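K.L.:
would you be able to build a 3D model of this:
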Amino acid sequence: MASPAADDYLKTVYAHTEWQDAPITPSVLAGKLGIAPSSVTEMVKKLAAAGLVSHVPYGAVRLTDAGTARALAIIRRHRLIETWLVREFDYGWHEVHDEAEVLEHTISDRLLEGIDARLGRPRFDPHGDAIPDAEGHVDRVPFVLLADAAEGHVGRVLRVDDRDPDLLCTLESAAIVVGAEVTATAHGVLVGGVSTELPEGASDIVWLSA
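P.N.:
From the prediction side, this is the model:
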């Protein structure tokens, strides 16, 4: 069952549990995709019939092995394209998500391999998300969400969610970027010895090394 719509579903299910453990429900899936719940129900049935997800009525949606392999393949495309746009075309990290959403469905496997080779086989995209290799392997390191980090916790920024471009720009201006070392405080973070109070929602989109 190969289609951009199916790929988007599989990618969203995979990404939901990449940085936390709670499985995704059809209602949450509908919200993330911006689609009516009834439409999600129909697509999930089709994906289940194709052996890509497992689902029981009113229960969570989980990827099968085949669904995981397909999700990793499309995620590899998306994240390599984001990295390519930042490195080769000077896109900002807040600008690449929507471009990659379009290009991930159109470029050939040959071009994707060329991009990967030219970039030096990167392991992470500009937001810190792991780029699966051609065999679907991904790197994992222990992490903690900034909102859950204890006061005084010192960690390297591993990942920043890319769904809110304005918030990404705000964090970048405060030097809260992938690779930066920060210290969690009661009201924000310390970055390079400078205390920064975070805007609403920021601590929920930043992951630190544990």
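K.L.:
could you use CA atoms for every contact and neighbour count after this?
P.N.:
OK.
K.L.:
what sits closest to Val177 if chain neighbours are left out?
P.N.:
Nearest non-adjacent residue to Val177, counting by Cα to Cα, 6 or more residues apart in numbering: Val157, 6.5 Å away.
K.L.:
and for comparison, fold this next one:
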Amino acid sequence: MIAHTKSADCCEIAQTEAVEDCLRTIFKLAGRNSVVTTSVLAEQLRVTPPTVSVMLKRLEASGLVTRSSNRHVRLTAHGERHATEVTRRHRLVETFLVEVLGLDWDEVHEEADVLEHALSDRLEARIDALLGHPTHDPHGDPIPSRTGEHSETWATPLADAAVGRRFRVDRVADDDSEVLRYLADRGIRPGAVLEVVRREPFGGPLWVRVGKQRHALGPLLTETVHGERI
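P.N.:
Down below sits the predicted model:
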């Protein structure tokens, strides 16, 4: 396990890979307004609920999370600071892998999961400077600033876009590599402008036009893509 000495002075718990993964996952879920519970975290982290329970007890004892009477998990201000730090490293690494090493956006999430823990402050700063201090990663996720200023809110999902209107893609959830590949093959990435053509009834697909091509997107895809109605 890698422990970051830069966090040792303010926490009773070492900032190991497991701790950082848990904090970043809570941060990500909270940013989506998801209810964070032991079972949800276990599914996201791909570990057992008892393993998550042990981790949450340690995080709570160290003042990084709180748990309410209904067992919902929330980051404290201290925990959010550490979660923001690791989120910044993760998204900078994803951006570096795409823009410098030429990986595609569906290949970088798991790589960044590994590399984010080994990034020193000095290397983080050099990568940030090399990239020109980017504000968003390849999926459109905002990169927290070095000062900790950050807003993790999500824009309107494509599922809520009105028929006959245009929709600019700002952000795409990066949980599923196959979904990212499918969307990329259809030209749906941050910055793309879609025309919402038709919504099939009874839970059917949403038809969108990208350039000259029309595509039918099911609910999973339209909840994954977020942006602004224009």
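K.L.:
still on that earlier bit, surely the residue nearest to Val177 of the first structure forms part of a strand?
P.N.:
Yes - under DSSP: H, G, I helix; E, B strand; the rest coil, Val157 of the first structure sits within a strand.
K.L.:
list the contacts of it.
P.N.:
Contact analysis of Val157 of the first structure by Cα atoms under 8 Å, 6 or more residues apart in numbering lists Ile176, Val177, Val178, Gly179, Ala180, Glu181, Val182, Val206, Trp207, Leu208, Ser209.
K.L.:
map it across to the second structure for me.
P.N.:
Counting by TM-score structural alignment, Val157 of the first structure lines up with Val169 in the second structure.
K.L.:
what about that match, distance to His109 of the second structure?
P.N.:
19 Å (Cα to Cα, to the nearest Å).
K.L.:
what of His90 of the second structure?
P.N.:
His90 of the second structure is 8 Å from His109 of the second structure, where distance means Cα to Cα.
K.L.:
helix or strand: which one has the aligned partner of Ile74 of the first structure in the second structure?
P.N.:
Ile74 of the first structure maps onto Val86 in the second structure, with residues paired by TM-score structural alignment. Using DSSP states H and E, Val86 of the second structure maps to helix 77-99.
K.L.:
got the buried residues for that helix?
P.N.:
79-98 (16 or more other Cα atoms under 10 Å).
K.L.:
please name the nearest non-neighbouring residue to Arg166 of the second structure.
P.N.:
Going by Cα to Cα, 6+ apart, Arg166 of the second structure has Glu195 as its nearest residue, at 4.4 Å.
K.L.:
what lines up with the one you found in the first structure?
P.N.:
Checking TM-score structural alignment: Glu195 of the second structure goes with Thr183.
K.L.:
let me know whether its match touches Ser195 as I believe.
P.N.:
No - the pair Thr183 of the first structure and Ser195 fails to qualify as a contact (Cα atoms under 8 Å) at a distance of 9.1 Å.
K.L.:
buried set for stretch 14-31 of the first structure?
P.N.:
Tyr14, Ala15, His16, Ile24, Thr25, Pro26, Ser27, Val28, Leu29, Ala30.
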